[in-house]
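Asks: Sequence plus the predicted model coming up.
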Amino acid sequence: MNDSPDDVDLEHAPETVLHVGGASPYDVVVGHHLADHLPEMVGDALRVAVICPEALEELVGEVADALVESHPDRDVTVLVVPDGEEAKTAEVANSCWEALGEEGFTRSDVVVTLGGGATTDLGGFVAASWLRGVRVVHVPTTLLAMVDAAVGGKTGINTEAGKNLVGAFHEPAGVICDLSLLETLPRDELVAGLGEVVKCGFIADPEILRLVETTDPDELVASSPVLRELVERAIRVKVDVVVADLRETGGADGHPGREALNYGHTLAHAIERAEDYGIRHGEAVAIGCVFVAELAHRAAGLPREVVDRHRATFARVGLPTTYAGAGFDELLATMRVDKKSRGAVLRFVVLDDVGRPTVLSGPSEEHLREAFAAISGAAS
């Protein structure tokens, strides 16, 4: 008897391989129980440094053992870093560089990141800067990292001035998105990851929005075929954009290129900093996307129904769509040092419609304040 879609055994379903082309091509493997792929991606490297957060110390032991078993002459060093954004500092990066130096890390050796988006950003930056670039393989353990940080080669750390202002473009040698790792992910963390997924729906793939709008949010779990499709679709969106514009120099025919992936991020990063990174990235992105939808409605005529769809879709999966923390003036000061700004001119990725991103340069402060009032509950 043929299995119906609901009866498919995802635990043993074939993995999906998404190829990322360009000057430094690599594969993103999506599926369940993909541990065997890590030794393949690491290859014959005799030294491997696995960077992981404190919360994953038990899992990293299994990873290190597997790497040694696949190559008995291999030396594996585990570098444990703080959890979350606390890892993304110059001090932590320096401690990793010092450890690589002590281990005699050469250009033929490999860094492996095991963790969420912050670990991926940090580990990618360490790999990009050590000897001006050594190979890195990402094993994201959160939904957010799978669809965002692990793919595309952006790396970075934070400074007092803002988030991700120091970094480098450094594409990985491979990415393993093992959905079985999401089985122990706290629900709030999985929901936060959906912020980046829904964002991809608005900027490029309306089918993502349809899937979210027609699926019971409680069914979006690690074993769900819908979640797997959402992950694969979000990664494809990012791959298509990155291949066309790796270094964020702009797209063709008026498309903002890689900047489109920053939809909602200008305000999101400002909120994260204002909250001392106490808010999850995907939560801040959801708020930021609603903000720029409100801004585009006022400044560029985005239809009200598209704005309302932002609120409804993010809220459906449990993400916030309002913010009543820091004030507008504080957030505006942070937004002015956003990476997309040019001199004194603020620039925002906005939509002309679903799937049609563009850049809005120099919106009036009146429109900015009105859009912020609409998400902060201060609108009249």
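Replies: Good, I have the coordinates. Quantities reported herein were computed from a predicted structural model and do not represent experimental measurements.
Asks: When you work out contacts or count neighbours from here on, use the C-alpha atoms and nothing else.
Replies: Fine.
Asks: Going by neighbour count, list what's buried in the one helix or strand residue 270 maps to.
Replies: The secondary structure element spanning residue 270 is helix 265-274 (assigned by DSSP states H and E). Of the residues in helix 265-274, those buried under the neighbour-count criterion (16 or more other C-alpha atoms under 10 Å) are 265, 266, 267, 268, 269, 270, 271, 272, 273, 274.
Asks: same deal with stretch 95-111?
Replies: Neighbour counts using 16+ other C-alpha under 10 Å place 96, 97, 99, 100, 105, 106, 109, 110, 111 of stretch 95-111 among the buried residues.
Asks: Also stretch 195-205?
Replies: Neighbour-count burial for stretch 195-205, counted by 16+ other C-alpha under 10 Å, picks out 195, 196, 197, 198, 199, 200, 201, 202, 203, 204, 205.
Asks: Make a markdown table from the residues you listed and add distance to residue 134 and secondary structure to it.
Replies: As requested, the buried residues of stretch 195-205 are exported to a markdown table (distance: C-alpha to C-alpha, whole Å; DSSP: H, G, I helix; E, B strand; the rest coil):
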| residue | distance to residue 134 | secondary structure |
| --- | --- | --- |
| 195 | 31 | helix |
| 196 | 28 | helix |
| 197 | 29 | helix |
| 198 | 33 | helix |
| 199 | 31 | helix |
| 200 | 30 | helix |
| 201 | 33 | helix |
| 202 | 35 | helix |
| 203 | 32 | helix |
| 204 | 32 | coil |
| 205 | 34 | coil |
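Asks: another structure for you, compare them:
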Amino acid sequence: MTTVSVALGERSYDVRIEPGLLARAGEAIAPLAGTRPVVIVADANVAAHRATLEASLRAVGIATHAIEVAPGEASKSWATLERVVDALLALGVERGDHVVALGGGVVGDLVGFATAIMKRGCGFVQVPTTLLAQVDSSVGGKTGINARAGKNLVGAFHQPRLVLIDPDVLDTLPLRQVRAGYAEVVKYGLIDDPAFFAWCEANGAALLAGDGAARTHAIAHAVAAKARIVAADEFETNGTRALLNLGHTFGHALEAEAGFSDRLLHGEAVAAGCGLAFAYSAATGRCAPEEAARVAALWRASGLPDGLAASGVQATPARLVEHMRHDKKGSGGRIPFLLAHGIGRTYLDRTVPLEDVERFLATAR
């Protein structure tokens, strides 16, 4: 087992990574649950994994209840949040209890937010079942739902008490979902780790093909990178954690135009957004064109969109920029962009005129 500690003082917790861990999850959750029953919130896509988790909890004498939510981004909504909170209250969940989020990023974000507001905060455990959730959303405590104006605009920082990652559950994941998660893996190399980006160039095909050693290595490396960044800037106040948003300003605009639907998965949008961020950086002289081309080549080799055209999103540049204006990280009328001086040299730029971005997007079409 690989254990990564997210060092946040009294809010610190461990991320445990090991093939086959799901079947032994009850042993890890038992010290938190005590004699109290555990509520598992999951979507219908992970019914088999839920059965494994429930069996592991029963094996250590812990009773379980289940709340099922619909799969997909549409569940990150006010209506689903209300239903989940009402169900938790009906089950008698107490402030000292722990709710388990079993599933992808949608379930993790939803349950994290529900437990943040339930009785002013109760505990939760992340058991992510997608690659994207394992390397990104399950770690760091960002929780929330989507609003009509945009993605993740309503939420709270609420750290889990424990994260349990079993790479073997990825064997049941569709290749498209694995690819989407791989985009977030590569992102850590683009931010500040060119050696890891090179590792992805050399090993990405094996990871996508199901190589267990490659997947476990990539997950552990990505989680350690995120834990380091979160520990340095838990509430995104000093600019360090903002680096994790590489590709997201462009990507969220694409997702919004796609209606936050399966037309464009979050990881696909991040890949396209990273491609656009590097292309814009190259077009404006911030980084060498060869660096942007290398990023685009990796996305294409991985079956991921490398920019606006490949994303399949049909929208005018003006409409995409309008989506960007709703970015929750905006301040003083300016939208912060994550741009790059090269691979592994990402930085935060608060001086980018949206008019320039609109002109760039017109050429990117």
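Replies: Yep, that arrived. Everything quoted here is computed from the prediction, not taken from an experiment.
Asks: re the thing from before, of the buried residues of stretch 195-205 of the first structure, which is the nearest to residue 320 of the first structure?
Replies: Compare each of these with residue 320 of the first structure using C-alpha to C-alpha and the shortest gap goes to residue 195, at 9.5 Å.
Asks: For that closest one, which non-adjacent residue is spatially closest?
Replies: Leaving aside its chain neighbours, residue 195 of the first structure sits nearest to residue 282 (4.5 Å; criterion: C-alpha to C-alpha, 6 or more residues apart in numbering).
Asks: what number of residues lie near the equivalent of that neighbour over in the second structure?
Replies: Across the two structures, residue 282 of the first structure finds its equivalent in residue 267 of the second structure, going by TM-score structural alignment. Residue crowding around residue 267 of the second structure was assessed by other C-alpha atoms under 10 Å; the count is 26.
Asks: ditto for residue 55 of the first structure
Replies: Residues contacting residue 55 of the first structure under the criterion other C-alpha under 10 Å number 14.
Asks: and if you look at residue 177 of the second structure?
Replies: Residue 177 of the second structure has 18 neighbours, counted by other C-alpha under 10 Å.
Asks: A strand includes it, no?
Replies: No - residue assignment for residue 177 of the second structure, taken from DSSP: H, G, I helix; E, B strand; the rest coil, gives helix, which places it outside any strand.
Asks: thinking again about what came up before, now the buried residues of helix 265-274 of the first structure as a markdown table including distance to residue 68 of the first structure?
Replies: A markdown table is the format used below for the buried residues of helix 265-274 of the first structure (distance: C-alpha to C-alpha, whole Å):
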| residue | distance to residue 68 of the first structure |
| --- | --- |
| 265 | 40 |
| 266 | 43 |
| 267 | 44 |
| 268 | 41 |
| 269 | 39 |
| 270 | 42 |
| 271 | 42 |
| 272 | 39 |
| 273 | 40 |
| 274 | 43 |
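Asks: Now for those: which two are most distant?
Replies: When C-alpha to C-alpha is used, the two most widely separated members of those are 265 and 274, lying 13.8 Å apart.
Asks: out of the buried residues of helix 265-274 of the first structure, who's nearest residue 185 of the first structure?
Replies: Taking C-alpha to C-alpha as the measure, residue 185 of the first structure sits nearest to residue 272 out of the buried residues of helix 265-274 of the first structure, at 21.3 Å.
Asks: Identify the residues contacting the equivalent of the closest one over in the second structure.
Replies: Under the alignment (TM-score structural alignment), residue 272 of the first structure pairs with residue 255 of the second structure. Residues in contact with residue 255 of the second structure, defined by C-alpha atoms under 8 Å, 6 or more residues apart in numbering, are 261, 264, 265, 266, 269.
Asks: Okay, residue 255 of the second structure and residue 77 of the second structure: tell me how far apart.
Replies: Taking C-alpha to C-alpha, to the nearest Å as the measure, residue 255 of the second structure and residue 77 of the second structure are separated by 15 Å.
Asks: next one: residue 323 of the second structure
Replies: From residue 323 of the second structure over to residue 77 of the second structure (counting by C-alpha to C-alpha), the distance is 18 Å.
Asks: Residue 307 of the first structure: how many residues sit nearby?
Replies: 21.
Asks: That one against residue 291, yeah?
Replies: No - with contact defined as C-alpha atoms under 8 Å, residue 307 of the first structure does not reach residue 291; the gap is 9.1 Å.
Asks: about what we covered before: for the helix holding residue 270 of the first structure, give me the average deviation versus the second structure.
Replies: Its matched residues in the second structure lie on average 0.9 Å from helix 265-274 of the first structure after superposition (mean C-alpha distance after the TM-score superposition for the first structure).
Asks: what angle separates the following helix or strand past that helix from helix 265-274?
Replies: Using DSSP H and E, the helix or strand that directly follows helix 265-274 of the first structure along the chain is helix 281-300. Compare the direction of helix 281-300 of the first structure with that of helix 265-274 by axes from the mean of the first three to the mean of the last three C-alpha atoms, to 10 degrees and you get 130 degrees.
Asks: The following helix or strand past helix 281-300 of the first structure aligns to what range in the second structure?
Replies: Following the chain from helix 281-300 of the first structure toward its C-terminal end, the next helix or strand by DSSP H and E is helix 304-316. Alignment of helix 304-316 of the first structure against the second structure: residues 289-301, by TM-score structural alignment.
Asks: average distance between that stretch and the first structure?
Replies: Here stretch 289-301 of the second structure is compared with the first structure after superposition; its mean distance to the aligned residues, by mean C-alpha distance after the TM-score superposition for the first structure, is 1.4 Å.
Asks: buried ones in that stretch?
Replies: Using 16+ other C-alpha under 10 Å as the burial criterion, the residues of stretch 289-301 of the second structure that qualify are 289, 291, 292, 293, 295, 296, 298, 299.
Asks: for these, which one is nearest residue 146 of the second structure?
Replies: Nearest to residue 146 of the second structure among those, counting by C-alpha to C-alpha, is residue 299 at 26.9 Å.
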